[in-house]
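sequence-free structure coming up:
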């Protein structure tokens, strides 16, 4: 692996880590960054998904005490059993629909107009949800992830399934969905982090397994460099986001999404970026 390729892997890892847990769609940013630095091709597509593992390890490390308590209490602690059940229930809708429709989604929705539309529509949903939150400040009934019901988890899992549409944002769908379904901003954000663990790890394993014929041992250093960059940037992003939501809403991200949607249409129109799988 030469120095230029290593730098490209680091850049892509940083983009993944800084965007994965914000409601702005990491997929769209990875496509743009990959095109700008000429990091494309079949291996690059698998790379973009595989380095999610680095971002997820950052979440696992940040919440290691909570995750450790959940694992230790699976056999006897009803609170931890309920928490684990909620994660499994929320994970299933996107997992099942992703396996069933991934080929169709890649064939039909990885195009400039659908991706830009997802960015802009998602922005409008965020603006609406935040306005609703301001007008009805007492609308949330779930202050903590441990207070969630299985039905709450299922609803958020269905919201996460919308993130199969390129440009939607998995974190945006789960956080805003959670807020609309009655979770506090803090509870929705934390549950989005926990739900990301099986979702992104599952997507990583599934993608690497499917594309294993296109990979070789020579790709391991590249993936390792990208994964480390994703871990570091995601760790910083998670810490920052947890502080941010204590005193801010997500309106700024909505306006950013609108601008990014316009960027997608502009770059596609002039042929600067190939918005396709």
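It's in. Note that the coordinates shown come from a computational prediction; the quantities given were computed from them, not determined experimentally.

hey, let's count contacts and neighbours off CA atoms from now on
Fine.

can you give me the helices for the stretch 1-150 of the chain?
Secondary structure of the stretch 1-150 of the chain, counting by DSSP state H, counting those that start in this stretch: helices at 3-19, 26-36, 42-50, 52-62, 64-72, 78-108, 112-135, 150-161.

Just list the residues touching residue 249, thanks.
residue 130 (Cα atoms under 8 Å, 6 or more residues apart in numbering).

Quick one: classify it as helix, strand or coil.
The local conformation at residue 249, judged by DSSP: H, G, I helix; E, B strand; the rest coil, is coil.

That one and residue 255, how far apart?
Distance of residue 249 to residue 255, computed by Cα to Cα, to the nearest Å: 12 Å.

now swap in residue 35 and tell me
According to Cα to Cα, residue 35 and residue 255 sit 23 Å apart.

With residue 64 instead?
For residue 64, the distance to residue 255 - Cα to Cα - is 33 Å.

and the two? which has more neighbours close in?
Taking other Cα atoms under 10 Å, residue 64 and residue 255 do not tie; residue 255 has more neighbours (17 against 13).

Spatially, which residue comes closest to residue 164, not counting chain neighbours?
Once flanking residues are discounted, residue 164 sits nearest to residue 98: 6.7 Å by Cα to Cα, 6 or more residues apart in numbering.

next up, a second structure to put side by side with the first:
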């Protein structure tokens, strides 16, 4: 990895982490393009720079994180399913992260779902306009959203997409569901970052000065870009829904499959 690649990956993380397009999928594609996808440090880097994206949520919603103990308890409840399944299937998840085809198929299937989501949950938005929508998240709703988050363990699925749809399935409107998804990202990504760093050192790897610089720069870039991405996404989602993201995912997924098989044929 060099500084240019680090900055590009961080920009991709900042843009895609909170959009329903799969940040992991985009990072796998980009790192594969740079021929660094299988490098141990690259895998660490793409997880650790999520910390910058976490800080963007904390900065934008600072007051919300001091509203009540109940707020944190609901995040813990929503976080539990990912912790359990993540520990049980950690090795399987790591193997899936190296497959562009799995990413492509997940992007396409997720895109098809996003094309239908606005119609499926139109009633939520109608209630929102009438000021009768559900704007608070119960413990039961938090747990169900947590199970939806587990779908994002499949590369290309999109953590934000899965959790937002999970929230909307529980009668939350798009804005409320998206904001809870952002809040849930904080313990989820912090946990993933901590575990990845632990695994990296447990396996005998150490960070040199240049790699530490990559991580610092990556987190700063991801933080700045994520700040703009979150604001833009909330505004767009509230007004226009998911269809644009659905089309984007489908086109990108098809493109990845075509490129993969074209390259495969060239190597025969």
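Noted; the coordinates are in hand. Owing to the predicted nature of the structure, the values given are computational and were not obtained by experimental measurement.

Out of the helices of the stretch 1-150 of the first structure, flag the one nearest residue 228 of the first structure.
helix 52-62 (6.0 Å; Cα to Cα).

quick one: that closest one aligns where in the second structure?
Under TM-score structural alignment, the match for helix 52-62 of the first structure in the second structure covers residues 50-60.

And that stretch, what's buried?
Residues 50, 51, 52, 53, 54, 55, 56, 57, 58 are the ones in stretch 50-60 of the second structure that count as buried (16 or more other Cα atoms under 10 Å).

Once aligned, what mean separation remains between that stretch and the first structure?
Aligned to the first structure and superposed, stretch 50-60 of the second structure gives a mean residue distance of 0.7 Å (mean Cα distance after the TM-score superposition for the first structure).

Quick one: distance of that stretch to the chain centre.
The chain centroid and the centroid of stretch 50-60 of the second structure are separated by 13 Å under Cα atoms, centre = their mean, to the nearest Å.

Same check on stretch 213-233 of the second structure?
Computed by Cα atoms, centre = their mean, the chain-centroid distance of stretch 213-233 of the second structure equals 13 Å.

against the first structure, where does that stretch fall?
Counting by TM-score structural alignment, stretch 213-233 of the second structure sits on residues 221-241 of the first structure.

quick one: contacts for residue 152 of the first structure?
When contacts are counted by Cα under 8 Å, 6+ apart, residue 152 of the first structure is found next to 178, 181.

That one maps to what in the second structure?
Alignment note (TM-score structural alignment): residue 152 of the first structure maps to residue 141 of the second structure.

measure that match to residue 257 of the second structure for me?
Separation of residue 141 of the second structure from residue 257 of the second structure (Cα to Cα) stands at 36 Å.

next one: residue 243 of the second structure
For residue 243 of the second structure relative to residue 257 of the second structure (Cα to Cα), the value is 22 Å.

Likewise for residue 37 of the second structure?
For residue 37 of the second structure, the distance to residue 257 of the second structure - Cα to Cα - is 17 Å.

neighbour-wise, which of those two wins?
Ranked by neighbour count (other Cα under 10 Å), residue 37 of the second structure and residue 257 place residue 37 first, with 20 against 16.

these two touch, right, that one and residue 43?
Yes: judged on Cα atoms under 8 Å, residue 37 of the second structure makes contact with residue 43 at a distance of 7.0 Å.
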